[in-house]
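J.: with the sequence up front, the predicted model follows.
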Amino acid sequence: MIITQVRGFGETMLAVHEMGEGRPVLLLHGLFSSAYVNWIKFGTAAAIAARGFRVLMPDFRVHGDSAAPHDASAYPPDVLARDVEAIIAHYGLTDFDLGGFSLGARTCALLLAQGLRPRRAVLAGMGLEGLSGWGRRRDFFLSVIADRETIRHGDPRWLSLQFMKSMKVDPVAATLLLNSFGDVDVDALKAVHLPVLVVCGAEDRDNGSPEALAALLPDARLAEVPGTHMGSVTHRELGEAMAAFLAG
């Protein structure tokens, strides 16, 4: 495993984990998670690397081993997409694949809507409704941060709070980051003519309908793996489905 510090947007340093050799694929993790938890811990990255891929897995700013600045200027609109563009430029990627889970999938979709054209793309843990109407999800997580000292077991925010605590999320930086996200132009995705895998846990509709998202994209296929939203990343079937699609 190689970990490299890469300069993202506005000089923020980002940790990029690397595994395997071959065709590059850039994988983006979910909100308040990390490259290790989403891709490495449960074998997804290894399954993809075994099919002949160089797997590049950044920790988003405010996540994992990347920096979490407290300066508001470090969080312009869609800053995570800007970070991904900086990583692509750093590695000189021109012919590559792209994938993401949850927030990572949302960031992938945003980049596709803005015109980025990898060879193939994977949108995991994402449905059509998760790409727009961000305000509701933002306000939920902002309330978790604001009320973190008073949330008790039984509150619907309890599990999210425990996950944030386990990941040692910086509440100041996280608040700034949450306010940087905007909605994805879903109509622009109708012009994305490249193979896309939409893959979701059988019990996961946290981000809306994966069926509707797959139907919107011109060249998408839909796959189902076991698990809930948080649980799907722990199942080997996720890595197997992604690896088979990328190698196809």
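T.: Looks like it arrived, so ask away. Numbering: from 1, shown residues only.
J.: when you work out contacts or count neighbours from here on, use the C-alpha atoms and nothing else.
T.: Will do.
J.: need the next SSE after the host helix or strand of residue 176, C-terminal direction.
T.: Per DSSP states H and E, residue 176 falls inside helix 171-178. Scanning forward in sequence from helix 171-178 by DSSP H and E, the next helix or strand is strand 196-201.
J.: residues touching the residue most central in space within the chain, list them.
T.: Geometric centre of the chain, nearest residue: residue 104, 1.2 Å, by CA atoms, centre = their mean. Shown in contact with residue 104 (CA atoms under 8 Å, 6 or more residues apart in numbering): 27, 28, 29, 30, 31.
J.: out of these, grab the one that's most surrounded.
T.: residue 28 (29 neighbours; other CA atoms under 10 Å).
J.: contact partners for the residue located most distally from the centre of the chain?
T.: The outermost residue of the chain, judged against the average C-alpha position, is residue 150 (28.9 Å), by CA atoms, centre = their mean. If a contact means CA under 8 Å, 6+ apart, then residue 150 has no contacts.
J.: okay, one more to line up with it:
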Amino acid sequence: MKQFDSAGVEIAYLDTGSGSSAGGGTEKPPVLLIHGFASNVETNWGGTGWVDFLRKAGYRVVAFDNRGHGHSQKLHELTDYGAPLMAEDAKRLLDHLGIKRAHVIGYSMGARIAAFLALAHPERVDHVVFGGLGINMVRGMAGTGPIARALEAESIDDVTNPTARTFRAFAEQTKSDLKALAACIRSARAPITAEMAASISAPVLVAVGETDVIGGSAAELAKLIPGARAITMPGKDHNRAVGDRTFKAEVLAFFEGGQSLESGAAAAEK
């Protein structure tokens, strides 16, 4: 992991793979990966096989630890966080690396950040994938207070809320700074309205696990965005969907203009 300065915040990032030529001799856009809450590059993208998968497909892969996460600087004030601000970290990383335009994959919180990047800087986003976040991108996530309190608790043994306990356990598993994560989840959650979603100009793929109650329906979000494609990963919840093989194959088809597996299956049934 390398480091760069994002307007005074040290951000750790990975830049791997050189990319290859696509059809017609043009170079494939790099892929920018934005991880979810309490995760990091290694957990979200390395251990799930995404980095190797995209490299083998001929892509340059750029991924970064969001502020307050992984190897990036830990900040403890509410004003240090929020998806629009974190989207600017992503944009500054593209600037730092001299990347004019990239495919973007965001997962969970990373999908919200990717949405704000696509809204604020449409010229920098080629295709965008919202993973692990469907209609709840617009509806918002309720009940973040218990999660913040779980992160602030002296011990996980003091946490009784099952969902909040899951977040605390995951944060401990990733060796996260619990105070930084609590500030991140307590920070102002800038809304994404249906109208804002509809104005995203980049091609959009929404991918959510079939049993993912955190993300909500992929199809419902896709309906709000002109031309968006939606897929579901059968039998997968929020945590297990991220490394799904179908998810990877669908993203590759989306980037390269091929037919989605779900579309192919539907045509075969007819």
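T.: Nice, I can see it. Since this is a predicted model, take the numbers as computed values, not measurements.
J.: got a TM-score for the pair?
T.: Overlay of the two chains. TM-score (TM-score structural alignment, normalised by the length of structure 1): 0.88; 244 aligned residues with a CA RMSD of 2.2 Å.
J.: which residues of the stretch 1-150 of structure 2 fall in helices?
T.: Secondary structure of the stretch 1-150 of structure 2 by DSSP state H, counting those that start in this stretch: the helices cover 41, 50-56, 83-96, 109-120, 136-139, 144-152.
J.: could I get the contacts of residue 104 of structure 1 as TSV with distance to residue 165 of structure 1?
T.: Converted to TSV, the contacts of residue 104 of structure 1 look like this (distance: CA to CA, whole Å):
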residue	distance to residue 165 of structure 1
27	24
28	21
29	17
30	15
31	13
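J.: nearest to residue 46 of structure 1, of these?
T.: Taking CA to CA as the measure, residue 46 of structure 1 sits nearest to residue 27 out of those, at 12.4 Å.
J.: mind telling me what that closest one corresponds to in structure 2?
T.: In structure 2, the residue paired with residue 27 of structure 1 is residue 33, using TM-score structural alignment.
J.: contact partners for its match?
T.: Contact analysis of residue 33 of structure 2 by CA under 8 Å, 6+ apart lists 45, 61, 62, 63, 64, 104, 105, 106.
J.: go with 10 Å
T.: 14, 41, 44-45, 50-51, 61-65, 90, 102-107, 110-111, 114, 129 (CA atoms under 10 Å, 6 or more residues apart in numbering).
J.: next one: residue 245 of structure 1
T.: Listed by CA under 10 Å, 6+ apart, the contact set of residue 245 of structure 1 reads 48, 120, 121, 122, 195, 196, 197, 221, 223, 239.
J.: wait, the first one touches residue 236, no?
T.: No - counting by CA atoms under 10 Å, no contact exists between residue 48 of structure 1 and residue 236, whose distance comes to 11.2 Å.
J.: more neighbours: these two, which one.
T.: residue 48 (25 against 15).
J.: any idea what the more buried one aligns with in structure 2?
T.: Checking with TM-score structural alignment, residue 48 of structure 1 has residue 54 as its match.
J.: give me the distance between that match and residue 137 of structure 2.
T.: Here residue 54 of structure 2 is placed at a distance of 26 Å from residue 137 of structure 2 (CA to CA, to the nearest Å).
J.: again, but for residue 219 of structure 2
T.: 12 Å.
J.: just the contacts of residue 104 of structure 1: which are in strands?
T.: Mapping the contacts of residue 104 of structure 1 onto strands (DSSP state E) picks out 27, 28.
J.: of all the contacts of residue 104 of structure 1, which comes closest to residue 137 of structure 1?
T.: Distance to residue 137 of structure 1 across the contacts of residue 104 of structure 1 (CA to CA) is lowest for residue 31, with 11.2 Å.
J.: quick one: contacts for the closest one?
T.: 60, 62, 63, 101, 102, 103, 104, 164, 174, 178 are the contacts of residue 31 of structure 1 under CA under 10 Å, 6+ apart.
J.: select from these the one having the most neighbours.
T.: Neighbour max across those (other CA under 10 Å) = residue 60, 31 neighbours.
J.: was I right to think that residue contacts residue 16?
T.: Yes - with contact defined as CA under 10 Å, residue 60 of structure 1 counts as touching residue 16 (9.0 Å).
J.: mutual contacts of these two, please.
T.: In contact with both residue 60 of structure 1 and residue 16: 35, 66, using CA under 10 Å, 6+ apart.
J.: list the buried ones in stretch 45-53 of structure 2?
T.: 45, 48, 49, 50, 51, 52, 53 (16 or more other CA atoms under 10 Å).
J.: what's the burial count for the closest residue to the last one other than its chain neighbours?
T.: Read it as residue 53 of structure 2. Nearest residue to residue 53 of structure 2 in three dimensions, chain neighbours excluded: residue 248, at 7.8 Å (CA to CA, 6 or more residues apart in numbering). Residues near residue 248 of structure 2, counting by other CA under 10 Å, number 16.
J.: quick check, nearest of the buried residues of stretch 45-53 of structure 2 to residue 84 of structure 2?
T.: For the buried residues of stretch 45-53 of structure 2, with residue 84 of structure 2 as the reference and CA to CA as the criterion, the closest is residue 45, at 21.9 Å.
J.: what lines up with the closest one in structure 1?
T.: Match for residue 45 of structure 2 (TM-score structural alignment): residue 39.
J.: with adjacent residues omitted, what lies nearest to that match?
T.: residue 45 (5.1 Å).
J.: who's in contact with that neighbour?
T.: 18-20, 25, 27, 35-36, 38-39, 53-57, 239-240, 242-243.
J.: what lines up with residue 75 of structure 2 in structure 1?
T.: Using TM-score structural alignment, residue 75 of structure 2 sits opposite residue 69 in structure 1.
J.: grab the nearest non-local neighbour of that match.
T.: residue 173 (6.2 Å).
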